[in-house]
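Asks: coords please:
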Amino acid sequence: MLAQPAGPFALGTFSAADGVPFPGLLARERVLDLGGALDWAPSGLRAVLERWEETLPVLHSLADDDTLDWRPLDGLRVHAPLEPRQIFQSGANYRQHVIDLEVAHRSPDDPRTVEEARAEIAAIMDRRAAEDLPYVFIGLPSTVAGPYDDVVLPSWAKKPDWELELAAVIARPAYRVSVEEALEYVAGYTIANDLTDRATVFRRDMPAIGTDWLRCKNAPGFTPLGPWIVPAESIADPGDLRVTLKLNGETMQDESTKDMLFGVARLVSYISQSAQLLPGDLVLTGSPAGNGIHWGRLLRDGDVMEGSITGLGVQRTRCVEEKS
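Replies: Reported below is the predicted structural model:
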């Protein structure tokens, strides 16, 4: 049984076995092909988001119409809900996560005790929040994979790690919007697992360059997405959701989005000051504490990750080694 989304309906991309994927409306464990149900026949879910304001009331009506050609969810393949044009990723956005990472990456020559190191980075995080400076970088759409697809671990990735995150899905073009109006540009929310190879995060050949996000985060399939998009109106408070990741049944991440330094509205507004957000774009809000680097246990062949966020469903992915 798949976990059902909050609210009366959700949106996703589905297919029959080996069939052509279609944009679908999920309601009460059944799916309606929006390609046939909407009179303008969208080719994909991104097209629905591009007409979000006019389509949302129609989706409500369709969800309540039992006379339509509904298909049982059971038996359909669930794909990544959409293909974004842009992915914006928030780094160092969970207070406890960054403290844990800083301690995990301490140099053996660091004279500080663990307690001193934690206190120092905690002060830095508090200062960042007070100065209102989010940290955002860009990911590639080619990393997106389905919520139940296998995750191929590249042979060069020596320390692959999980990072379950809340992802906001943009509804309409947003450029230089205020924090107060930013959530009006969010269509809904979904789950993203923003995988990272910890061994290649930092450039060792020239430390002054800093982080290498291309190398460590952008392998094909490194962003399992979904299972579906839940409309924003069905999520009472994106700043109060539980983010949980289990590895082979053992809970590794279990944190509230309350621990975010910068909430969805602040991130959307911040990004929009420099770049234009487009319908279907993803804003990943950062990973909470409990990554593999913290536990000293990185991903390997055969591992099964189960990620859930309150009201957004569950994704399950199995890790497989890249075949030579």
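Asks: can we go C-alpha only for contacts and neighbour counts from here?
Replies: Fine.
Asks: how much space between Tyr135 and Phe202?
Replies: Tyr135 sits 16 Å away from Phe202, going by CA to CA, to the nearest Å.
Asks: again but with Ser15, I slipped
Replies: For Ser15 relative to Phe202 (CA to CA), the value is 40 Å.
Asks: cool, Asn291 as well?
Replies: 17 Å.
Asks: please give the element, helix or strand, for the residue with the largest distance to the centre of the chain.
Replies: The outermost residue of the chain, judged against the average C-alpha position, is Pro111 (36.7 Å), by CA atoms, centre = their mean. In the assignment (DSSP states H and E), Pro111 maps to no helix and no strand.
Asks: now the second one, please; I'll put the structures next to each other:
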Amino acid sequence: MSVKPEPASALFAGPFALATLSAPDGPAFPALVTPDGRALDLRHAFGDERLTVVDLLERWETALPRLRTLAADTGLPRTAVAELRVHAPVAPRQVFQSGANYRQHVIDLHVAHRAPGDDRPEEARRAEAAKIMDRRAAEDLPYVFIGLPSAITGPYDDVVLPAWAGQPDWELELAVVIGRPAHRVRVEDALDHVAGYTIANDLTDRATVFRRDMPQIGTDWLRSKNAPGFTPLGPWIVPAESVANPDDLRVTLRLNGETMQDESTADMIFDVARMVSYASQTARLLPGDLVLTGSPAGNGMHWGRLLRDGDVMEGTVTGLGVQRTRCVAEGAA
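Replies: Next up, the predicted model:
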């Protein structure tokens, strides 16, 4: 099941974007999508029936000029996106997730996750969290952990809420798509390794974030973030050359039409280049990999309203299109 995309969902910055699409009964294929909502099958354009978006990203330096030419050729046969199924735009080998990267969001979470016995007034706990954020920024220490590619789903697919998830929550994020291998790259060079950007909703079950049986071992990201479908992705990969400033984009999530998150990426403690550089200091980032950059204030814990059966989330990031997903309780899917 999926939520049918509206025609306006095709809108994005620049002359084209990448997608993974399929006909109702056909295999998925890489596509070039134009802002008028039409798609060109890139298997035929590149003469490779087994082509994937990762293949294009593996050869990004030579593929990008070819994609520009194809986008400008209005005589090529195209299909309306509305007639096709939209999948997650890329199947990454690795997913790097950023935690605690939006100042206001972290302060809100610090207040919401009050430790047992902490009876201080909210103002005191907010002040404490603000000092922690200031120290992290001064020490230049981002927080990155690993997600599972199997949690990724399409931008219009239903999201199944597992029966065990006591507090499922939303976290809309700007996602970076790697286009060149990156290992121990400098901040000044990091954006040279970015092919483009897309939208991710990094769902989290707040009830299982912390291991209550062994508090000393800390967070349990496997349990809380990696259920199948917990990372709706897309709809498009917009090339980096079409995004003027990734550190000044609006991240907006609406729940059943009501705005819950609405913040600029300018509120990030560590910008896109820093996040890519930091992740590359330990790991080797590969073409098609994702670096999720964190989520702004306004999640369900802040509002006291968690996800439930029938909810529809609509997420937008400036110039990257719209994703729209419906929540379905396990057993009702």
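Asks: any idea what the TM-score is?
Replies: The TM-score (TM-score structural alignment, normalised by the length of the first structure) is 0.98; 324 aligned residues with a CA RMSD of 1.1 Å.
Asks: and the residue farthest from the centre of the first structure, what pairs with it in the second structure?
Replies: Residue pairing (TM-score structural alignment): Pro111 of the first structure is matched to Asp119 of the second structure.
Asks: try Arg266 of the first structure
Replies: Per TM-score structural alignment, Arg266 of the first structure is aligned with Arg274.
Asks: its match belongs to a strand?
Replies: No. Remark: Arg274 of the second structure does not belong to a strand; assigned using DSSP: H, G, I helix; E, B strand; the rest coil, it is helix.
Asks: Asn291 and Phe202 of the first structure: who's more crowded?
Replies: Asn291 (21 against 17; other CA atoms under 10 Å).
Asks: the second structure: which residue goes with that one?
Replies: Checking TM-score structural alignment: Asn291 of the first structure goes with Asn299.
Asks: what about the residue nearest to its match when sequence neighbours are not counted, how many neighbours?
Replies: Closest residue to Asn299 of the second structure apart from its sequence neighbours, by CA to CA, 6 or more residues apart in numbering: Trp170 at 5.9 Å. If you count neighbours by other CA under 10 Å, Trp170 of the second structure ends up with 26.
Asks: corresponding residue for Ala13 of the second structure in the first structure?
Replies: So Ala13 of the second structure corresponds to Ala6, using TM-score structural alignment.
Asks: wait, its match touches Ser234, no?
Replies: Yes. Ala6 of the first structure is within contact range of Ser234, at 6.1 Å (criterion: CA atoms under 8 Å).
Asks: now the residue positioned nearest the centre of the second structure: how far from Gly154 of the second structure?
Replies: Centroid-nearest residue in the second structure, with CA atoms, centre = their mean: Ala200, separated by 1.8 Å. From Ala200 of the second structure over to Gly154 of the second structure the distance is 10 Å, taken as CA to CA.
Asks: intersection of neighbour lists for the two?
Replies: Common contacts of Ala200 of the second structure and Gly154 (CA atoms under 8 Å, 6 or more residues apart in numbering): Pro232, Leu233, Gly234.
Asks: out of these, who's the most crowded?
Replies: Result: Gly234 is most packed of these (other CA under 10 Å), 33 neighbours.
Asks: trace it over to the first structure, please.
Replies: Using TM-score structural alignment, Gly234 of the second structure sits opposite Gly226 in the first structure.
Asks: list the contacts for its match?
Replies: Counting by CA under 8 Å, 6+ apart, Gly226 of the first structure has contacts Gly12, His79, Ala80, Pro81, Gly146, Pro147, Thr190, Ile191, Ala192, Gly313, Val314, Gln315.
Asks: relative to Ala123 of the first structure, how far out is the residue farthest from the centre of the first structure?
Replies: 18 Å.
Asks: find the nearest non-adjacent residue to the equivalent of Val81 of the second structure over in the first structure, please.
Replies: Under the alignment by TM-score structural alignment, Val81 of the second structure pairs with Leu73 in the first structure. Spatial nearest neighbour of Leu73 of the first structure, excluding adjacent residues (CA to CA, 6+ apart): Arg30 at 4.8 Å.
Asks: how about the one you found, what's its match in the second structure?
Replies: By TM-score structural alignment, Arg30 of the first structure lines up with Arg38.
Asks: run a quick neighbour tally on that match.
Replies: Arg38 of the second structure: 19 neighbours (other CA under 10 Å).
Asks: and for the one 4 residues further on?
Replies: Leu42 of the second structure has 23 neighbouring residues, counting by other CA under 10 Å.
Asks: how close does it sit to Asp309 of the second structure?
Replies: Look at Leu42 of the second structure and Asp309 of the second structure: by CA to CA, they are 37 Å apart.
Asks: distance of the aligned residue in the first structure for Ile217 of the second structure from Arg127 of the first structure?
Replies: Under the alignment (TM-score structural alignment), Ile217 of the second structure maps onto Ile209 of the first structure. Distance of Ile209 of the first structure to Arg127 of the first structure, given as CA to CA: 24 Å.
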